[in-house]
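Student: What would the 3D arrangement of this be:
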Amino acid sequence: VQCFVDGSAKGWYNYLYGDNKAANDMIKKDNPDMTDEQIAFSIEQLKKFGVVDSGDSEKLGIGAMTDARIQSFYDKMVKAKVAQPGIDIKKAYTLAFINKGVGLELKK
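Tutor: This next block holds a predicted model:
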């Protein structure tokens, strides 16, 4: 699991901030209508709006999550009556594989 999580984070950093030509070629192969301009725009928007790399991830790495963030989400779900109150949410997740700053050195 750790290797997969680390590899995913490094992959995102390399894609967003490194040489993404090979990845873009694969995207275009599977999506022939996709253009270089569309891909460049999409990457620009991912960065501009912090979809992948913002907030906690700026210090903890892509994929960052915190107990506080999960608790906040759960509280909102309870308020919206989507989740039941009183659930011990800490039994539902682990932070063991994230928040280690893996790949931060790849951000350029």
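Student: drop to CA atoms for contacts and neighbour counts, all remaining ones
Tutor: Will do.
Student: Okay, and the nearest residue to Val1 once chain neighbours are set aside sits in which element?
Tutor: Counting by Cα to Cα, 6 or more residues apart in numbering, Phe97 is the residue found nearest to Val1 once chain neighbours are left out, at 7.4 Å. Using DSSP states H and E, Phe97 maps to neither a helix nor a strand.
Student: wait, isn't Phe97 in contact with Cys3?
Tutor: No. Judged on Cα atoms under 8 Å, Phe97 makes no contact with Cys3 at a distance of 9.0 Å.
Student: List the buried residues of the longest helix seen in the chain.
Tutor: In the chain, with assignment by DSSP state H, the single longest helix is helix 2-17. Buried residues in helix 2-17, defined by neighbour count with 16 or more other Cα atoms under 10 Å: 6, 8-16.
Student: let's see this one next to it:
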Amino acid sequence: LLADYGYSPYATTLETTRPFAEQHPEQVRKFVAASIQGWQSYLEDPRPGNRLIRQDNPNMSEALLAYAHQALKDYGLLTSGDAATLGIGAMTHQRWQTYFQEMVALGIGAAGLEVRQAYTLDFLPGPTA
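Tutor: Okay, the predicted model is just below:
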């Protein structure tokens, strides 16, 4: 895993525009909650999700889907790090700040940027740090 080598960005994020989030906060909150619930459900029982995947992509074999599901579990891709204590979908200000500092150190990001303008934790369920 890239994280084993000190690379700490979030593997997957949900994006929208600031105006949409400001104008439709409940819709964004529900989408985030449904996404988290979907991943939790998939970890528990991948069969319904796999049926939908195969419906849209018949080239996905049952063996490949089983491998992918097992890899999600074996590597804790949804449940490790902050998610181990805060749940699937967890994000923290500290991790964003660390990632930003890494990008600045690599010369990819500009030191003067306000990192908190790049994300929000407002739509996540439960406590955030």
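Student: Let me have the buried residues of helix 2-17 of the first structure in JSON lines, adding distance to Tyr74 of the first structure as columns.
Tutor: Formatted as JSON lines, the buried residues of helix 2-17 of the first structure follow (distance: Cα to Cα, whole Å):
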{"residue": "Asp6", "distance to Tyr74 of the first structure": "26"}
{"residue": "Ser8", "distance to Tyr74 of the first structure": "25"}
{"residue": "Ala9", "distance to Tyr74 of the first structure": "25"}
{"residue": "Lys10", "distance to Tyr74 of the first structure": "29"}
{"residue": "Gly11", "distance to Tyr74 of the first structure": "29"}
{"residue": "Trp12", "distance to Tyr74 of the first structure": "27"}
{"residue": "Tyr13", "distance to Tyr74 of the first structure": "29"}
{"residue": "Asn14", "distance to Tyr74 of the first structure": "32"}
{"residue": "Tyr15", "distance to Tyr74 of the first structure": "31"}
{"residue": "Leu16", "distance to Tyr74 of the first structure": "30"}
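Student: out of these, what pair is the most spread apart?
Tutor: Within those, Asp6 and Leu16 form the most distant pair, 15.6 Å apart (Cα to Cα).
Student: Now do the same for Glu62 of the second structure: its match in the first structure.
Tutor: Matched across to the first structure, Glu62 of the second structure falls on Asp36, judged by TM-score structural alignment.
Student: and that match, what does it touch?
Tutor: Asn24 (Cα atoms under 8 Å, 6 or more residues apart in numbering).
Student: any idea how far it is from Ala22 of the first structure?
Tutor: Per Cα to Cα, to the nearest Å, Asp36 of the first structure is found 12 Å from Ala22 of the first structure.
Student: One more: Asn99 of the first structure?
Tutor: On the measure of Cα to Cα, Asn99 of the first structure and Ala22 of the first structure end up 28 Å apart.
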